[in-house]
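the sequence isn't on hand, but the structure is:
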């Protein structure tokens, strides 16, 4: 059955640049479609050819590897366009996860599309979604910041901007900077909830949850928790409960709730009035019931 689906995926391929997501740790997380593309590709553009060669070897795939990194991405784009003009199948991979998301790939995809050739996503493992799915975040919207700035001054400016955020913020951090980052967070958000997810899908996968100070304590007690790739999820600021919404706010909400779905009405009313989305959502439900 697996071979049938693999063959079907391979048969559907045509000349294009395929942006292929690869496992972020556990090799079993690769998709059948990704394997089909990598098997059929005439060229595989890799962030690090050595890393990609190990992945391909694990699945018995032989492919022509081409190094396409951040420093040569623009120059190599012309070579890829030339390959596509000859009707070849080209795959683009990063060392782990999805190319062009905190990794090289965006410039290549942009250049290929501008030249009139297809760019096809082949989705797969994501550190962001993996961390969110297991962290217990209930909000449907979130902000992905990528890697945090290396300097305290720049980080502190970001943290100040997130003081009143009513959405979770997802960010990446490196082992050698995590202690300094948590110290800056503790100064900005001493009681804010935080999840630290590390080594996702790997043998030593760990989730640490609590206040920023709790996470700091856990890392001081076990230095191993500072190793590996790290995803941080900063939870929304707790909003003070108000006994009632103003008449002006309810008037805005009533107009929006008459025309829009409840969730959308609450979100838009929040942008207009500055009130919390949760309180507005609950009020909108009451208004619609009436």
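Sure thing, it's come through. Model, not experiment: these values are computed from the prediction. Numbering: from 1, shown residues only.

rest of the way, CA atoms for contacts and neighbours
Noted.

now the helix or strand hosting residue 158: buried residues?
Assigned by DSSP states H and E, residue 158 falls within helix 152-161. Buried positions in helix 152-161, judged by neighbour count with 16 or more other CA atoms under 10 Å: 155-156, 159.

stretch 104-120 too?
For stretch 104-120, by 16+ other CA under 10 Å, it's 104-106, 108-109, 111-112, 117-119.

ok, and what's touching that stretch?
15-19, 47, 68-70, 73-74, 76-77, 80-81, 84, 92, 94, 99-100 (CA atoms under 8 Å, 6 or more residues apart in numbering).

and here's the other structure:
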């Protein structure tokens, strides 16, 4: 085990994960502002966006770029500076860093070097949407963005459709309608809550069923980033056994017809039937 005493007196470098507002600047915490002023370097997903935040809170800390396209080179530099004793803060454009952005890679590299990683609490679109959705908050799973390609998206939704926990997705406006239609096909007509422009002037929620959401997406205001909170499978025991009447071969062919490769279909069938993959493979190829 790698033990970390976050606030022990030491001169070693530290990586601070600092949330930023998802819309309303008043959601910035006093501690977050203080830490951004005290650290030596702030690594930002988009320095232009973060500069607006800095100007508002009168922060003049050195700002460097860290994003998907330069994460290896920039990450190596940040790690070396932390090893030399520098205090580094990581921020995303909005919300919690390392959630659906390359910050997770920097965290992993810092921990490999046994550097301290300290996370601050703050704004998060997924949890904000969840608690206002009206759906169960006892158990939930954050999915993030679905695959962009239709085949991979449908395949992924088929794999998670038996999950009884509330599901949380992010989606962009130009793929919203396609995502909703894919959900309806794979998950059925479940309850859903769709939020956009959270904490901003035009914050909006749509709550209802997936069918109603599809109709709304044809005429509603589809702008800004969306968070979709979807009801979990309420008939898990029944759904888990939907294939009881099928032979193993028919079970595999069902997933192939949905667009899976034979390799992935065999793997999925073995998982659902709780048998060894080689047995499914042998029956499929016999």
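Structure's in. What do you need? The model shown is predicted, which means the values in this text are computed figures rather than measured ones.

what TM-score do we get after superposing?
Taking TM-score structural alignment, normalised by the length of the second structure as the basis, the two superposed chains have a TM-score of 0.75; 231 aligned residues with a CA RMSD of 2.4 Å.

related to what we said a few turns ago, which part of the second structure matches the helix holding residue 158 of the first structure?
Aligned using TM-score structural alignment, helix 152-161 of the first structure spans residues 150-159 in the second structure.

same deal with stretch 61-79 of the first structure?
Aligned by TM-score structural alignment, stretch 61-79 of the first structure falls on residues 59-77 of the second structure.

how far does that stretch sit from its chain's centre?
21 Å (CA atoms, centre = their mean, to the nearest Å).

give the buried residues for that stretch.
59, 63, 65-67, 71, 74-75.

rebuild those residues as TSV, extending it with distance to residue 137 of the second structure and secondary structure.
Below are the buried residues of stretch 59-77 of the second structure laid out as TSV (distance: CA to CA, whole Å; DSSP: H, G, I helix; E, B strand; the rest coil):
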residue	distance to residue 137 of the second structure	secondary structure
59	37	coil
63	37	strand
65	36	strand
66	33	coil
67	32	coil
71	34	helix
74	38	helix
75	35	helix
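
would you map the helices across the first structure?
2-11, 32-40, 49-58, 73-85, 106-114, 127-135, 152-161, 178-188, 212-221, 247-259, 262-273, 277-289 (DSSP state H).

what's the closest of the ones you listed to residue 231 of the first structure?
Distance to residue 231 of the first structure, taken as CA to CA, is lowest for helix 127-135 among the helices of the first structure, at 7.0 Å.

same list (the buried residues of helix 152-161 of the first structure) but as JSON lines, adding distance to residue 129 of the first structure.
Output for the buried residues of helix 152-161 of the first structure, formatted as JSON lines (distance: CA to CA, whole Å):
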{"residue": "155", "distance to residue 129 of the first structure": "23"}
{"residue": "156", "distance to residue 129 of the first structure": "25"}
{"residue": "159", "distance to residue 129 of the first structure": "22"}
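
residue 44 of the second structure matches what in the first structure?
So, by TM-score structural alignment, residue 44 of the second structure is matched to residue 46.

apologies, that question was intended for residue 123 of the second structure.
Using TM-score structural alignment, residue 123 of the second structure pairs with residue 125 in the first structure.

rewinding a little: ok, and which of the helices of the first structure has the densest surroundings?
Highest mean neighbour count among those (mean count of other CA atoms under 10 Å): helix 32-40, with a mean of 21.

and that helix with helix 2-11, angle?
60 degrees (axes from the mean of the first three to the mean of the last three CA atoms, to 10 degrees).

now helix 32-40 of the first structure: how far from the chain's centre is it?
23 Å.

check the mean deviation of that helix from the second structure.
When the second structure is overlaid, helix 32-40 of the first structure sits 0.8 Å from its aligned residues on average, using mean CA distance after the TM-score superposition for the first structure.

elements contacting that helix?
Applying 3 or more CA pairs under 8 Å, 6 or more residues apart in numbering; DSSP states H and E, we find helix 32-40 of the first structure packed against helix 2-11.
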